[in-house]
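Trainee: the amino acid sequence is not available; the structure is as follows:
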């Protein structure tokens, strides 16, 4: 670190995958990274959802009460599991980590940690992640609870980083050496970002979103690129299944993703969600807008089952150089500075306007 960088950073760590689950579960990355930060000498506090909360964006469940517990993870734990869960805190034993698990969204965890659990201005840095899966491009980032928690921290005036480790085809699950390299590389990037800073005024960066591909490149010759965020879209995210009370229902009908978000699972067989908008079937407008026949004979029941093969495994010729999506699919780490705002876009060309007035 430079001489201006505090020797011991006060870091708030949160995520959207929940407490440590081990390598085969929904949250395998947060514990090794948390341990790496502690081993590097930093003062780390961990506040995460009590269960997997992927793909909720920056949501707050304002009609629900948020409760929490304390988890004490022993030093000799290999994956962060097996700790003691308590309703009230106790003194930590040597080498033990104290985690706070909240029944809430990732953004809720960030907000409560910054404004309720700890004194004001307690942290130098908020890190959300490492996410179990990538958060490259707008389609993933705008749905991401990892990015959402970092946005919530930024809107509270904190320096925030959203960190994601991308699971790549051919390396699922990633070997241990990838995770060791990802921890070391992520720590170095976060440390350098802290040195660079977030800027001031109109030029301030609210969140740095960092995507690390779990590929041999990060072990052999890691490359880090400054990128912009690729513009992407998705199509079908849900599928219709028989209602649980239906005579056609079966145990296999309730498909759900419980091991990370959609970016953490293998690509589906079809590429229906290519980002293109569905077109009409060539019949009349009334027929186009009619509810499908299948929904007229069965009760409505849908499960989250995204068909996003084109997002997860794009064709290389479709990738735009300089974007986060291009970087991760060519084996490089992407660092993308973003704003915690709905930024304005230019009005479409040809709109009749008189100065700022729109002539309808």
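Mentor: Received, thanks. The shown structure was predicted, so the numbers you read here are calculated from the model rather than taken from an experiment.

Trainee: could you use CA atoms for every contact and neighbour count after this?
Mentor: Noted.

Trainee: so residue 187 makes contact with residue 35?
Mentor: No: at 11.0 Å, residue 187 and residue 35 do not qualify as touching, with contact defined as C-alpha atoms under 8 Å.

Trainee: let me see the contact set for the most centrally placed residue in the chain.
Mentor: With distances taken as C-alpha atoms, centre = their mean, the chain has residue 146 as the residue nearest its mean C-alpha position (3.1 Å). The neighbours of residue 146, taking C-alpha atoms under 8 Å, 6 or more residues apart in numbering as the test, are 15, 16, 54, 57, 106, 128, 129, 131, 162, 163, 164.

Trainee: then residue 131?
Mentor: Applying C-alpha under 8 Å, 6+ apart, the residues contacting residue 131 are 15, 16, 17, 27, 29, 30, 146, 163, 164, 165.

Trainee: residues touching the third one, list them.
Mentor: Which is residue 17. 26, 27, 48, 49, 51, 52, 53, 54, 131, 132, 260.

Trainee: what is the neighbour count of residue 310?
Mentor: 19 (other C-alpha atoms under 10 Å).

Trainee: can I assume it sits in a helix?
Mentor: Yes: if the criterion is DSSP: H, G, I helix; E, B strand; the rest coil, then residue 310 is within a helix.

Trainee: got another one to weigh against that:
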């Protein structure tokens, strides 16, 4: 029986241990081609390089041939689909170093952004992210995170195996999977929480006395039951179905009344 084909990408860069953990999880159950950004591209969302050329070349990583793309995660997906003509059955993005939870996070996440781009181009996609205990891991060298990926690898393999065997869920464009740093429960199908961080801005002065700013803020403590954030805080594996259609259909009647009135 022919193995399914997977395009594997990420936003932490082609050197990330999370990317290669996902490769190890999938390589014996499907044909995996790695097409990933050449450098760290976290928090770039779905931005696409349309004002500059994109360079992509084959490299050898851990004895495996892969494509390093000088651009964003979305660029890597588009290069894989159209320049390399891979025709994957599924795009897998991750394993991201750090959770991608809530409206706030998925709108900026390069991991989820790559999956959304794949879905927009007609290929179903799954994004995988691993919770980190130390938030500093998100900003350190992705080749040497302190986190273990052993449990996350099992989740990647199991989730993708279920999709290959049973098909991708209808009315879903992307499946966003978040794995707790320590799994204490099973799968929970969730909705997105509203926020992940308590946003703040820190003002500092450079050596010449001129101000500059850092956007920062700690994680919130929790979110309401049924959300992805709450599931992760409870030690469960969060599975969130995401759609590309951002239309607020429940607002159509109110909008129609608003714009049907004569001024």
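Mentor: It's in. Worth saying up front: this structure is predicted, and the values here are computed from it rather than measured.

Trainee: return the residue of structure 2 aligned against residue 99 of structure 1.
Mentor: The equivalent of residue 99 of structure 1 in structure 2 is residue 66 (alignment by TM-score structural alignment).

Trainee: residue 229 of structure 1 too?
Mentor: Counting by TM-score structural alignment, the partner of residue 229 of structure 1 is residue 192.

Trainee: ok, residue 192 of structure 1 next?
Mentor: Using TM-score structural alignment, residue 192 of structure 1 lines up with residue 162 in structure 2.

Trainee: which SS class is that match?
Mentor: Classified using three-state DSSP, residue 162 of structure 2 is helix.

Trainee: and it, what does it touch?
Mentor: For residue 162 of structure 2, the contact set (C-alpha under 8 Å, 6+ apart) is empty.

Trainee: quick check: the corresponding residue of structure 2 for residue 205 of structure 1 vs residue 122 of structure 2, distance?
Mentor: Under the alignment (TM-score structural alignment), residue 205 of structure 1 pairs with residue 172 of structure 2. Using C-alpha to C-alpha, to the nearest Å, residue 172 of structure 2 is found at 12 Å from residue 122 of structure 2.

Trainee: the more surrounded of the two?
Mentor: residue 172 (16 against 12).

Trainee: can I assume the more buried one is in contact with residue 240?
Mentor: No: look at residue 172 of structure 2 against residue 240 with C-alpha under 8 Å: they stay out of range, at 9.5 Å.

Trainee: where exactly do the strands run in the stretch 1-150 of structure 2?
Mentor: For the stretch 1-150 of structure 2, applying DSSP state E, counting those that start in this stretch gives strands covering 5-9, 31-37, 56-61, 64-69, 90-97, 125-130.

Trainee: which bit of structure 1 covers the first one?
Mentor: When you say that, I think you mean strand 5-9 of structure 2. With TM-score structural alignment as the criterion, strand 5-9 of structure 2 aligns to 10-14.

Trainee: how about residue 87 of structure 2, nearest residue that isn't a chain neighbour?
Mentor: residue 81 (6.2 Å; C-alpha to C-alpha, 6 or more residues apart in numbering).

Trainee: for the one you found, give its distance to residue 123 of structure 2.
Mentor: 9 Å.

Trainee: how about residue 44 of structure 2?
Mentor: In terms of C-alpha to C-alpha, residue 44 of structure 2 sits 21 Å off from residue 123 of structure 2.

Trainee: also residue 195 of structure 2?
Mentor: Residue 195 of structure 2 is 28 Å from residue 123 of structure 2, by C-alpha to C-alpha.

Trainee: ok, now residue 221 of structure 2?
Mentor: 35 Å.

Trainee: out of those two, which sits in the busier spot?
Mentor: Set residue 221 of structure 2 next to residue 123 and count neighbours by other C-alpha under 10 Å: residue 123 wins out with 19 against 11.
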